[in-house]
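S.K.: have a look at this fold, sequence not included:
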């Protein structure tokens, strides 16, 4: 399935607008969670080649799906439902409904930036190629560029 080419800035703008309107009703943790993830999205826009930025934004979007479900279901107002409350709650719910589609688009961007087919989180699997690293039990001792000439076995000429 070919996904439409959508700019990451547009995804951020839509979710920022819906989050702002959702904050008319849901304050506190709802606002903190969503605006924090939008800040990660701004980082992903600023760092166009960063796999870390886009993967953290994607992971944050997935996390806020679950957080929004919990927050909206617990704090949905039961009384005094004014038009403003209906509008704010509706925008928060619309924001929640659009997030899975946004996750698909962001995952496509993640793959375009060179991300693996599967997301790997820290200890669950290697995140880099480690073949160029020197092993701990290597017989070679790396030279210290900050060591004094005496410690390297050289004595200055005047001594």
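M.R.: Happy to help now that I have it. Just so we're clear, the structure is a prediction, and the values are computed from it rather than from any experiment.
S.K.: use CA for all of it now, contacts and neighbours both
M.R.: Noted.
S.K.: excluding sequence neighbours, find me the nearest residue to the residue nearest to the spatial centre of the chain.
M.R.: A centroid search over the chain (CA atoms, centre = their mean) returns residue 56, at 1.9 Å, as the residue closest to the centre. Leaving out its chain neighbours, the residue that sits closest to residue 56 by CA to CA, 6 or more residues apart in numbering is residue 40, at 6.9 Å.
S.K.: can you tell me the SS state at that neighbour?
M.R.: The three-state assignment at residue 40 reads helix, by DSSP: H, G, I helix; E, B strand; the rest coil.
S.K.: what sits against it?
M.R.: Residues near residue 40 by CA atoms under 8 Å, 6 or more residues apart in numbering: 53, 54, 56, 57.
S.K.: state the distance from it to residue 104.
M.R.: In this view, residue 40 and residue 104 are 17 Å apart by CA to CA, to the nearest Å.
S.K.: equivalent analysis for residue 75, please.
M.R.: Counting by CA to CA, the gap from residue 75 to residue 104 is 28 Å.
S.K.: what helix or strand is the residue nearest to the centre of the chain located in?
M.R.: Using DSSP states H and E, residue 56 maps to helix 51-75.
S.K.: one more structure, for comparison:
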């Protein structure tokens, strides 16, 4: 099954909006947990090629699924909930329901950035091709970054 191409910024914006509305009813730990993970999402947007950023955002979003379930189940107001309170609680629950789908999309982005699972699986699809990488213990000498077009090195880089 092919996942739809969704921009990371859209995922971040939707969860930020739902978390902000969810904070109408649930504050404190709910807000801290969710906004901290959204900050990791901003890092993932800012550094498009960073596997660490997308991995931490994905892991944090998975953790907030569990934290949101616990927080909503413990602190859901049972009586005297106004329309605004019902709206805030509904948005927090909607955010919780959307998180597994967002995690699937983030996992797809994680794989596109070259990330792999921390355990070995052969049945989850092809792994990225790594034959073009130079190994650490390679005896090949890397090219001089300051070499001119004729291959001879220069004393200083251009522009100095």
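M.R.: Received it, and whenever you're ready, just let me know what you need. These figures come from a predicted structure and were not determined experimentally.
S.K.: please tell me how far the alignment partner in the second structure of the residue nearest to residue 56 of the first structure sits from residue 34 of the second structure.
M.R.: Using TM-score structural alignment, the partner of residue 40 of the first structure in the second structure is residue 40. With the distance defined as CA to CA, residue 40 of the second structure ends up 10 Å from residue 34 of the second structure.
S.K.: cool, and residue 26 of the second structure?
M.R.: Applying CA to CA, the value for residue 26 of the second structure to residue 34 of the second structure is 11 Å.
S.K.: what of residue 118 of the second structure?
M.R.: Separation of residue 118 of the second structure from residue 34 of the second structure (CA to CA) stands at 24 Å.
S.K.: more neighbours, the two?
M.R.: residue 34 (22 against 6; other CA atoms under 10 Å).
S.K.: and the more buried one, how far is that from residue 115 of the second structure?
M.R.: With CA to CA as the criterion, residue 34 of the second structure and residue 115 of the second structure are 24 Å apart.
S.K.: now residue 101 of the second structure
M.R.: From residue 101 of the second structure over to residue 115 of the second structure the distance is 19 Å, taken as CA to CA.
S.K.: and residue 28 of the second structure, by the same measure?
M.R.: Taken as CA to CA, the span from residue 28 of the second structure to residue 115 of the second structure is 33 Å.
S.K.: those two: which is more packed in?
M.R.: Between residue 28 of the second structure and residue 115, counted using other CA under 10 Å, residue 115 has the larger neighbour count: 18 against 8.
S.K.: so who does the more buried one touch?
M.R.: Neighbour list for residue 115 of the second structure: 51, 55 [criterion: CA under 8 Å, 6+ apart].
S.K.: counterpart of it over in the first structure?
M.R.: Aligning on TM-score structural alignment places residue 115 of the second structure opposite residue 115 in the first structure.
S.K.: tell me the secondary structure for that match?
M.R.: coil.
S.K.: from residue 19 of the first structure, how far off is it?
M.R.: 28 Å.
S.K.: any idea where the strands of the second structure begin and end?
M.R.: Ranges of strands in the second structure, per DSSP state E: none exist.
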